[in-house]
Structures are given as structure tokens and as C-alpha cells.
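give the three-dimensional model of this entry:
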Amino acid sequence: MAIQRLSVVVTRRLPEPVEARLGELFDVTLNETDRPMSREALADAMRSADVLVPTLTDRIDQGLIAQAGEKLKLIANYGAGVDHIDVATARQRGVLVTNTPGVVSDDTADMTMALVLAITRRIPEGLALMQAGDWQGWSPMAMLGGRIAGRKLGILGMGRVGQAVARRARCFGMEVHYHNRRRLHPDIEAEHEATFWDSLDQMVSRVDILSINCPHTPSTFHLMNARRLKLMKPDAVIVNTSRGEVIDENALTRMLRAGEIAGAGLDVFEHGTDVNPRLRALPNVVLLPHMGSATREGRIEMGEKVLVNVKTFADGHRPPDLVVPAML
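Reported below is the predicted structural model:
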């Protein structure tokens, strides 16, 4: 008698090799349109499937989990962040949650440094000048930016991505400072030549560039609020490739417009695709459409982690990337 295969619903399009392998191993339902599934469609999927493979565009909250059927036993998230999933409620209902950590740390750190350079060296302004055909030739005082060597970089969140940013920053000759929920081991600090600040307020007030690399949790929501943003130096810049909710976007917009912060590079936004139009209009801001982890290699590696988690679960073992509420 044939062994019953797990039914798996994937909420968005994944790289073709990943979808093909899922189809070989499981009874898989793919989202051919690649449009975010409605709440009703997600509820239907969670009633019919053994495994749901969502992404950060799917809000798996308490109410949705309450509608899940008895079949659902695993939410194998495609992505490292799980702030869109009510992990505690899922576990209470006997549903495991996994993620894909550590895969895109280098990709995200690369984008962080790209944004740092884009702002400090005025790359988008230069690009716009060339595309408009307005360049009149070189002159000593034209398009002056700033040198990043010797600048103080403050990293908010010194996990995998934060440490990858620190490695790159040191290669550019920057001073690395960091604030973290827990201080790193002295050996890791020495490796990155990093200075720990127990007080986020004090670090923010002293650095030239602030990089947001912490997850979105209840304790980090608006961690960079209006009061803390006002502590930054007027010539400082802020870069966020983590989660938009960490920054009070309205407060940041007001300060950028007033010249109280020199610039910002944002790959994520507080309200998803609903970006403040006043923010989009500012010349001292570089905005990207959540591209930090968008490499072909990274997307395939994320999918491979999903495959390992689901296959390990199907074989009756603990998935390697199991998320438990105590980790959050």
C-alpha cells in the first residue's frame, strides 16, 4: 500500500528548483498567481493541509490559527522573521513553527553597506543627474559626499546580520559600535573590534551612521521613536534593512524634512507597501522595495531549508529550525 504523502500548501511562488523538489516529495499545492492569498484562502489552506509554507506577507494571527483544521501540524515559514506568525498560539494548538535562519545574512549585510554608500556618497542624486542629461562636467565642488572611513557605525541588533555588517564596516575603516539585548562574548567583540553600549540612547547620540538590524518584537516596536531619533546628530544617517516597525516612520519623516537628520536608507517600511508619500519625496532618502535578501542564491537556500524542515518533520523527527516562543 502506498504511503500517504503530506499535503503542503505554498502561499507564494518559490524558485523553480524548490517547487519541483516539493512536488517530488509531497502532495503540494502552489500559488501560480504569486499574489498574496486572502485571509479566507489562507484559512481554507490551513483547514486542508498538513503543512503550510507561508512568507512574511501572510499574517498568521490568533484568529486565523483558530480556524485551522486538525490536519495542520506544521507552519514551515519561508523566511527568518516570524513576527507575522502567532507562534505561541500555534504551539498551544499543537502546530510547530519553523523558519529559515542564517541564509541571507550576508545578502542583507551587503545591502546595508550599499545603502550606507548610496546616502553618504549621494549616488541616487548622481544617477538622476545623469539620467536627466543635466551633467555639465566635473568640478571640484560638485556632488560632494562624505567619506565613511573613520566614521562611527552604530549597529542596533548584533545577531547574524549585525555581525555581517560589522565585518564589512571594518573593511571600510569604520568604527563599530553596537547595542544588543545581550552583550556578545569578548572574543566576538574582539573579532569585530566592536564597542558595546548598554545604553541605546548614548550610542545613538554618538554615532555617525545607525544601522537597524534587530527583529520586530513587541519590545522593539518604535524602538527608534521620536525622542530617540532626536538624540541623533544632525549630520547622522539611519539605515534600516530589518523591519520597518522598529522606526517611527512619521517621526523620521518629520526630522528628515526639517534637516534634523542628514539622511536615511530604508529597505523596509512601517506599513508595508503603504509608504509615506512625504518620505518618498525627500532627496536625502534612498528607498528600496525590500530587496535586502533578494538574491537568487539566497532564495534557493531559503527554500532548501524549508524542504529540510518539512522532510525532517515528515520523517517523525524534530525539525532543525524549530521556533519556540521562548526564542522570541
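
okay, CA-based contacts and neighbour counts for the rest of this
Fine.

please report how far the residue nearest the centre of the chain lies from residue 270.
Closest to where the C-alpha atoms of the chain average out (Cα atoms, centre = their mean) is residue 242, at 3.5 Å. Distance from residue 242 to residue 270, counting by Cα to Cα, to the nearest Å: 11 Å.

then residue 215?
Distance of residue 215 to residue 270, given as Cα to Cα: 13 Å.

skipping adjacent residues, who's closest to residue 150 in space?
Leaving aside its chain neighbours, residue 150 sits nearest to residue 174 (4.8 Å; criterion: Cα to Cα, 6 or more residues apart in numbering).

touching, that neighbour and residue 153? I think so.
Yes: contact criterion Cα atoms under 8 Å: residue 174 and residue 153 qualify, at 6.5 Å.

between the two, who's got more neighbours?
Set residue 174 next to residue 153 and count neighbours by other Cα atoms under 10 Å: residue 153 wins out with 29 against 19.

to compare with the earlier structure, here is another sequence to fold:
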Amino acid sequence: MNSGKPNILITEPIPAKVIDHLRDFANVTVGEKGYFQSEENLINEIQPYDALLCMLSVPVTEAVMKAGSNLKIVANFAVGYDNIDVETAGSLGIRVANTPDVLTEACGDYAMGLLLALSRKLKEAEQYLRDGNFKGWEPLGFLGMELRNRNLGIIGMGRIGQAFAHRARAFGMNILYHNRSKLDPDSEKALDATYIEDSGELAEKSDVVSLNCPLTDNTHHLVDSDFLNRMPVHALLINISRGAVIDEVALAEALHNKAIAGAALDVFEKEPEVHPKLLTAPNTLLLPHIASATHRTRQDIGMLAADAIISVLNGKDDREIPNLITP
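Purely as a prediction, here's the structure:
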């Protein structure tokens, strides 16, 4: 490493433009995919680095940050940051950054895509054709849910929740939402959205429930057996937030018992592990955490994280770095 430049660790490969941008400023090391998901590996190798650009799967714990005696900033390649011990970072004077805003539209599109695929049974219909079973148009084949005049219940009405709501409104859906607080009147009016204070009541009133909330102590296993039992039997569940918002055992049982009609999941509690009962559940669309997977969005995520790193290492005032997290 060149001692005249700061040292940056990127925990696995990201878009080349981002890496090149950082290499103009610093010595950059890019880890192998999965290697720094091990806390032990990170502890053993973090000490020389001034900055860490990491994935949600990387455990940035108290022990990691104490081992990183030169660390000045940890930047997550994600909008979430539940993998980072933010309080410890604050106590050690380490800045923490995430990447809000840049993935909103991609995630809004993706949530709408999941809903369309799930409600119209696209995965099952395609497999039916590929298996050689398609013999011609069938009047009772793969009947699904029409979206117009159905209720979409959104849990977590932040940027992504609102982006999904705008798209669903274009399909004629009615918007219900549960959030830590009500939207401002103008935003609520723009979506013609109805606030539901109790998440269980939202479950009862929704034909589709979408999870777009952060993972906190209050949202951990929010969707449990009680929540699922309150959903109508024809209802669908979508999750692009965090896997642990759902009790996966309870969901698998609900799907196998046809207590709800289907689920589309982009995230899982113990990624990359998927609960085996979910793998065999009917009308279930399971995808490998790709909600933000567009060329433009992934590059924008990386550039926002990189610019936060460069700003902090250059001594820029925290108030001028909009994506820093305050403990």
C-alpha cells in the first residue's frame, strides 16, 4: 500500500466505475465475494484501512470497529444499515453512511413486478409451458387476481413504499398504509392513501400486503402467525425490506395450509439460506435479493457510498454529507 494515500477496503466486487473513482484518491483493496461475511476475517484484516465500503451481509460489529484502529468511516452499499453497530461507531468517532434515494425507483418498479408476477401466476404458467403441458388456451388455466379496486396495504411508507404506491395507483389499487407516523397531508392526498394505525387491522383489510419497512426491534417478526391469520385467504404478501420482518416458519405453514394465497420474497432472515419449507411452498416467488439490481442503480449506490468516504477522509464537515447516519 502507498503510505501517501488513505487505504480503503471494499468487501466484494462492485461496479468498476466506482472502484476506479476511489482508486483516483486512495489505495483500494477489493475482497472476494463472501470472504468478509466472516466477522473473524474482517477483524483480522481491517486494521490498515481508513475506510470500509461494505455490503449488508458484512457484520460490522463492535469487535470489528475496535480492531479497525484507523477506521474513519464505514459506508454501506445499501439503504439499510442494520449490519452496523452504529452506536459503537459513534462512540469511536467512526462515521457511518448509507445510500438513500438512489434505489427508490428501481425498487418501486421491482415491487410492482413482483405483484404482477405473483397475482397472475407467471412463474407457474411458464413452468407449465416449459414442461410440455401447454396444449392450447384453457378457460380455467392459471386464474389470478385482478388488481383494480383491490386494497394494497403497505407497511413502511418511506421513499420506496411511496414509489410502489404510485405505481399501484396507476393499476387502480386502493392504498392503505401503516407507518411509524402519518404522511404529511399533501403526500397522503397525492396517493389517496388511508392511514391504518394498527398493523393487524391493515392485514385484515388488505388484498395485498407489501413490506417496505426497516428492520428494528418493533418490526422483527412483525409478520407472524397472528398477522398471517388475520389476512384474507386470497391475500398475497410481498417482502423487499428485510427477511427478519417475517417469521419464515409461520409464513411457510400459512402457505402450505393455504391460509394465504401466495408470497413473493426478495429477502430472507438468514441469507443466503432460505427456509426449506419456503422452497416447497405453493405460489411462492423466491428471488436472490435483487430489488435494486439495475446497472444504473447499483452504480449510483456505489458512487454515493464512495463520495461519502472521500468527503470524510478529506475532512469535509459532516453537515455537508447528506447520507451520514447519526447514532
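
follow-up on the earlier one: and residue 215 and residue 270 of the first structure? Which one has more around it.
Higher neighbour count among residue 215 of the first structure and residue 270: residue 215, with 22 against 18, using other Cα under 10 Å.

ok, now which ones touch whatever residue of the second structure lines up with the more buried one?
Alignment note (TM-score structural alignment): residue 215 of the first structure maps to residue 214 of the second structure. Residue 214 of the second structure makes contacts with 80, 156, 241-242, as judged by Cα atoms under 8 Å, 6 or more residues apart in numbering.

looking at those residues, which has the most residues close by?
Neighbour counts for the contacts of residue 214 of the second structure peak at residue 241, which has 26 neighbours (criterion: other Cα under 10 Å).

grab the nearest non-local neighbour of it.
residue 212 (4.9 Å).

quickly note the distance from the one you found to residue 101 of the second structure.
The gap separating residue 212 of the second structure from residue 101 of the second structure is 14 Å, by Cα to Cα.

who has more neighbours, these two?
Between residue 212 of the second structure and residue 101, residue 212 has the larger neighbour count (other Cα under 10 Å), namely 25 against 14.

quick check: residue 246 of the second structure vs residue 122 of the second structure, distance?
For residue 246 of the second structure, the distance to residue 122 of the second structure equals 24 Å [Cα to Cα].

more crowded one of these two?
residue 246 (25 against 17).

so that one sits right up against residue 220, yeah?
Yes: at 7.1 Å, residue 246 of the second structure counts as touching residue 220 under the criterion of Cα under 8 Å.

where along the stretch 1-150 of the first structure do the strands fall?
7-10, 27-29, 51-53, 74-76, 96-98 (DSSP state E, counting those that start in this stretch).

could the ones you listed go into JSON lines alongside distance to residue 119 of the first structure and mean neighbour count?
As requested, these are arranged in JSON lines below (distance: least, Cα to Cα, whole Å; neighbours: other Cα atoms under 10 Å):
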{"stretch": "strand 7-10", "distance to residue 119 of the first structure": "37", "mean neighbour count": "23"}
{"stretch": "strand 27-29", "distance to residue 119 of the first structure": "43", "mean neighbour count": "18"}
{"stretch": "strand 51-53", "distance to residue 119 of the first structure": "36", "mean neighbour count": "26"}
{"stretch": "strand 74-76", "distance to residue 119 of the first structure": "37", "mean neighbour count": "27"}
{"stretch": "strand 96-98", "distance to residue 119 of the first structure": "36", "mean neighbour count": "25"}
